[in-house]
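Participant: mind looking at a prediction? Sequence and model below.
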Amino acid sequence: MTTNLTTVPAGRQAGGHHTHGRRIVAALAITTTIGYGSLYYAYAVLLRPIAATLGVSATAVTGALTASVLAGALMAIPVGRWLDHHGGRALMTVGSITATVLLIAWSQVQTVWQLFAVMIGIGVTGAMVLYEPAFAVIVTWFTPERRAPALLAVTIVAGFASTIFMPLTGFLDAHLGWRSTLLVMAAIYGVVTVPLHALTIRKPPARPGALPVPPGRLNNRQRASVARAAMRDTRFWILAGTFTAHGAATSTMTVHILGYLASRGHPATFAASIAGLLGVLSVTGRLVLTVARRRLAVTTIVAAVFATQAVAVLAMPALAGTPIGAIITVTGFGLGFGIASLATPALLADRYGTAAYATIAGRLTAPITTAKAAAPLVAATVLAHDGYNVLLGVVACACFLAAGGMMIKRGSGTHTGGRQVGQPV
């Protein structure tokens, strides 16, 4: 009799848990796609129209985007701590409301300093509504066997954000102007994301037979202990260095690939089309990781992809002068373009569990995002003094360094909560 009383509610809870989990995945796939499309990718399309209207250089307007990315990096740690303590519902709802207001404010800027202020605000809200909080919600909601497909679903859909929103932004700008375009973006973002975050996101219920102490029942001191233990784990800092090097490499190539292809004599339209493959290839890389991890370790797969990127970059001086060679080398690099965003939550959850996942992820995200913001500016200096071949060599070295870092296996004697940091949960 006792068995029946405990088993039936557990089954009902599990069924409801899985059903709502699918709703969460669908909601986050939609909100992150619209978020990246309107808060990030639209900027590249509107950069020059904004510069012309404000009467400033494109470099100055680009600086506002850099400030936005850096603001998001600074917010990663406090946002992660909040997510572990309170969950994602309130944070993502407030973030989406604030982002909607900031999109409206962006449409009304009259000076470059107002643009900087708005973009810094967008960087802060981006840290509250984009991949990092979405991943934190998914990691704590799903069991390990269901986590990978859930993360893949969100990243596959959001991987098409640039494919959807860059043409849409260009179309709206051509017909409405950039200010009205941003008002349309604000309406789309607010109407869709605010209710999805408010009505869908919630903390997971305790699952029968899950962790001995479910993450939601740990107090703040216990979570802080888990996070501190992870910070004492050598492998965390190896992982941070690995993804920082890779983030710098991908950010550099994203910004400078068009200029490089043009320098090799390719027409601007061809160069733009080839560069546009990066968004689609990021989805391909994530699919490769998800399928291959059934037979190989995540670290092995990611290291192989990073090494492939390095080889592709090194081959560019010899091959990228022809259309076929350009397609081959950009494809080789593009396979790793989005793989880090899917590998990171898998590695962190496997090594450190889910109790303090968002706090640990925030501390990892901060240096990576900072590197992504600073690398294109440093690369421009290298480019001005030494040319593209030297720059490509630096990018290839960063990818090889990331591949080597991914393969380092280092044990840790640090313990937390009765288990070794790094043991799978």
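Facilitator: All right, it came through fine. Numbers count the residues shown, from 1 in each chain.
Participant: for the rest of this, base every contact and every neighbour count on C-alpha atoms.
Facilitator: Will do.
Participant: can you show me the strands along the protein?
Facilitator: Listed in chain order, the strands found in the chain under DSSP state E are 415-416, 419-420.
Participant: out of those, deepest packed?
Facilitator: strand 415-416 (a mean of 17; mean count of other CA atoms under 10 Å).
Participant: would you reformat the strands of the chain as CSV and include distance to residue 69?
Facilitator: As requested, the strands of the chain are arranged in CSV below (distance: least, CA to CA, whole Å):
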stretch, distance to residue 69
strand 415-416, 33
strand 419-420, 34
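Participant: and those strands: which comes nearest residue 285?
Facilitator: strand 419-420 (31.3 Å; CA to CA).
Participant: and that closest one, how far out from the chain middle?
Facilitator: 29 Å (CA atoms, centre = their mean, to the nearest Å).
Participant: check stretch 285-304 too.
Facilitator: On CA atoms, centre = their mean, the centre of stretch 285-304 falls 18 Å from the chain's centre.
Participant: cool, stretch 123-139 as well?
Facilitator: Worked out by CA atoms, centre = their mean, stretch 123-139 lies 9 Å from the chain centre.
Participant: quick one: end-to-end distance for it.
Facilitator: Taking CA to CA, to the nearest Å, the span from the opening residue of stretch 123-139 to its closing residue is 23 Å.
Participant: putting a second one here so we can go through both:
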Amino acid sequence: MTIVSTERPPVAAIAALGLTQIIGYGTLYYSFSILAPDMARSFDWSAEWVFGALSAALLIGGLAAPLMGTWIDRFGAGRIMTAGSAIAAAALVACAFAPGKIAFVAALIAIETASNLVQYGAAFALLVQIRPRVAQRSITYLTLIAGFASTIFWPITTALHEQMSWQNVYLIFAALNLAVCLPIHAWLSRGVSETRKREAGQAAKHVEPGLQPSMRRPAFVLMVTGFALESFVNAALLVHMVPVMSALGLGAMAVVVGTLFGPSQVLSRLINMIFGERLSQVMLAIICAVLLPTALVILIATAPSVPGALVFAVVFGLGSGLNSIVYGTLPLALFGSDGYGRRQGQIMSVRLVVSSMAPFALAFLMGNLGVSWSLSIAASLSTVAVAAFFAIMRLTSPVARPETVPHPREA
């Protein structure tokens, strides 16, 4: 179901959140892979152990996500994101000054837990709380801006690290979260609070569920299953892109695939922004899910063909880019805006837990079954996700909605 409204998306809020998402993902996630080798040397660890610590941190952060989603509903996403920026800054500082391995891992857990408070899950909820009836478009615009996080922060992190230690880089990133993100989130929080005060006593504006009550529980289970399988495939392939390409005789193509992957993500979001406004969110989820196994089948069938690898990179990037939109918009379309933060926390929890285990699982499969069979299993899992979203489509049916008169809000 697509939500149509005469309201306009809150442009100022989207632009401001786009900046904080670029900083949030860039400092708390994308920078890690560049700094990890130096981190390993600092603590006399192997790189595998450092990435293992990251996996553990992601797992614990995922387990904490449902509670944080409940906080978002109770206290407001703006307040939670404001506190999250402060916690993220403190966690980065703690990591930089960690005297040993235990303190480093504890700080890393704090960083990944804070990520839940400031990244997509919380940002989507904030857009829903600001203007729920145009939140689907707002989420699409936000993901288009935030899609440049890796493009911006990989070179920034590399340039900084050439001049200073990873500890000093983290201190600079802590300052960015504190000096840039925190004031923006506080400003957005005040704006939402003032809007709610102005609307006190008026008919509440919210998005009604697109499912009958009896269909919501099975639809939620199917949706989370589909998202989990997609997260598994995305996380596993992105971590093991170089080994996969090498095993297929395409080792030199790993860099090219990485170059095409990011722009393809942004391209998919741009196409959806321009042409997808009237597209059902369930159909968008199906298209997204179909692209992932299609990309894998192309890679398996054409390897070691270079053109085949390039097509794989584009198709895989398109699917991954749409996925970031769908996991924000589909829950809103199916279940409405009430309790959106709690549901996002539950979805994020499953995604993070699965993502934390996916790299190890794919490495185990490749070591025991070979790369072609492992990719075939990943493609099969993606196909199950397609079936899950088709099942959701069968559950959808029109729901009578009360007439609401939209009132413009200030960003």
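Facilitator: Arrived safely. All values derive from a computational prediction rather than experimental measurement.
Participant: before we move on, back to that, to residue 393 of the first structure, which of the strands of the first structure lies closest?
Facilitator: strand 419-420 (39.2 Å).
Participant: closest to residue 151 of the first structure out of the strands of the first structure?
Facilitator: Of these, nearest to residue 151 of the first structure by CA to CA is strand 419-420, at 25.3 Å.
Participant: count the neighbours of the alignment partner in the first structure of residue 387 of the second structure for me.
Facilitator: In the first structure, residue 387 of the second structure lines up with residue 404, judged by TM-score structural alignment. Residue 404 of the first structure has 16 neighbouring residues, counting by other CA atoms under 10 Å.
Participant: hang on, isn't residue 404 of the first structure packed against residue 304?
Facilitator: No - in this structure, residue 404 of the first structure is not within contact of residue 304 by CA atoms under 8 Å, at 9.5 Å.
Participant: how many neighbours does residue 189 of the second structure have?
Facilitator: When neighbours are counted by other CA under 10 Å, residue 189 of the second structure comes out with 20.
Participant: tell me the residue in the first structure aligned with residue 273 of the second structure.
Facilitator: With TM-score structural alignment as the criterion, residue 273 of the second structure matches residue 290.
Participant: so its match makes contact with residue 148?
Facilitator: Yes - taking CA under 8 Å as the definition, residue 290 of the first structure is a contact partner of residue 148 at 7.2 Å.
Participant: quickly note the distance from the match of residue 273 of the second structure to residue 306 of the first structure.
Facilitator: Taking CA to CA, one finds residue 290 of the first structure at 16 Å from residue 306 of the first structure.
Participant: check residue 72 of the first structure too.
Facilitator: 25 Å.
Participant: which residues touch residue 177 of the second structure?
Facilitator: The contact partners of residue 177 of the second structure, taken as CA atoms under 8 Å, 6 or more residues apart in numbering, are 23, 24, 85, 86, 88, 89.
Participant: now do it against residue 303 of the second structure, distance only.
Facilitator: For residue 177 of the second structure, the distance to residue 303 of the second structure - CA to CA - is 43 Å.
Participant: corresponding residues in the first structure for stretch 157-165 of the second structure?
Facilitator: Using TM-score structural alignment, stretch 157-165 of the second structure pairs with 169-177 in the first structure.
Participant: oh sorry, the question was meant for stretch 52-69 of the second structure
Facilitator: Using TM-score structural alignment, stretch 52-69 of the second structure pairs with 63-80 in the first structure.
Participant: neighbouring contacts of the matching stretch?
Facilitator: Here stretch 63-80 of the first structure makes contact (CA under 8 Å, 6+ apart) with 43, 115-116, 119-128, 133, 357-363, 365-370, 373-374.
Participant: pull out the buried members of these.
Facilitator: 43, 115-116, 119-128, 133, 357-363, 365-370, 373-374 (16 or more other CA atoms under 10 Å).
Participant: ok, back up a step: residue 290 and residue 306 of the first structure: who's more crowded?
Facilitator: residue 306 (29 against 19).
Participant: which residues does whichever residue in the first structure pairs up with residue 14 of the second structure contact?
Facilitator: Using TM-score structural alignment, the equivalent of residue 14 of the second structure in the first structure is residue 25. Counting by CA under 8 Å, 6+ apart, residue 25 of the first structure makes contact with 138, 150, 151, 153, 154.
Participant: the last one pairs with which position in the second structure?
Facilitator: Using TM-score structural alignment to pair residues, one finds that residue 154 of the first structure aligns to residue 142 in the second structure.
Participant: isn't that match right up against residue 15?
Facilitator: Yes - if you go by CA under 8 Å, residue 142 of the second structure and residue 15 touch, sitting 7.4 Å apart.
Participant: who has more neighbours out of those two?
Facilitator: Per other CA under 10 Å, whichever of residue 142 of the second structure and residue 15 has more neighbours is residue 142, with 25 against 15.
Participant: and the gap between the more buried one and residue 161 of the second structure?
Facilitator: 29 Å.
Participant: do residue 143 of the second structure as well
Facilitator: Distance check for residue 143 of the second structure against residue 161 of the second structure: by CA to CA, it reads 27 Å.
Participant: the two: who's more crowded?
Facilitator: residue 143 (26 against 18).
Participant: next one: stretch 246-265 of the first structure to chain centre, how far?
Facilitator: Taking CA atoms, centre = their mean, one finds the center of stretch 246-265 of the first structure at 19 Å from the center of the full chain.
Participant: kindly report the same for stretch 18-25 of the first structure.
Facilitator: 21 Å.
Participant: buried residues, it. List them.
Facilitator: 20, 21, 24, 25.
Participant: let me know the closest of the residues you listed to residue 248 of the first structure.
Facilitator: Relative to residue 248 of the first structure, the closest of these is residue 25; by CA to CA it sits at 28.9 Å.
Participant: residue 15 of the first structure versus the closest one, what's the distance?
Facilitator: When CA to CA is the yardstick, residue 25 of the first structure and residue 15 of the first structure sit 16 Å from each other.
Participant: go on, residue 337 of the first structure?
Facilitator: 36 Å.
Participant: who has more neighbours, the two?
Facilitator: residue 337 (29 against 12).
Participant: number of nearby residues for residue 204 of the second structure?
Facilitator: Residue 204 of the second structure: 12 neighbours (other CA under 10 Å).
Participant: hang on, I meant residue 75 of the second structure
Facilitator: Considering only other CA under 10 Å, residue 75 of the second structure is surrounded by 10 other residues.
Participant: and what of residue 199 of the second structure?
Facilitator: Applying other CA under 10 Å, I find that residue 199 of the second structure has 13 neighbouring residues.
Participant: how about residue 36 of the second structure?
Facilitator: Around residue 36 of the second structure there are 19 residues (other CA under 10 Å).
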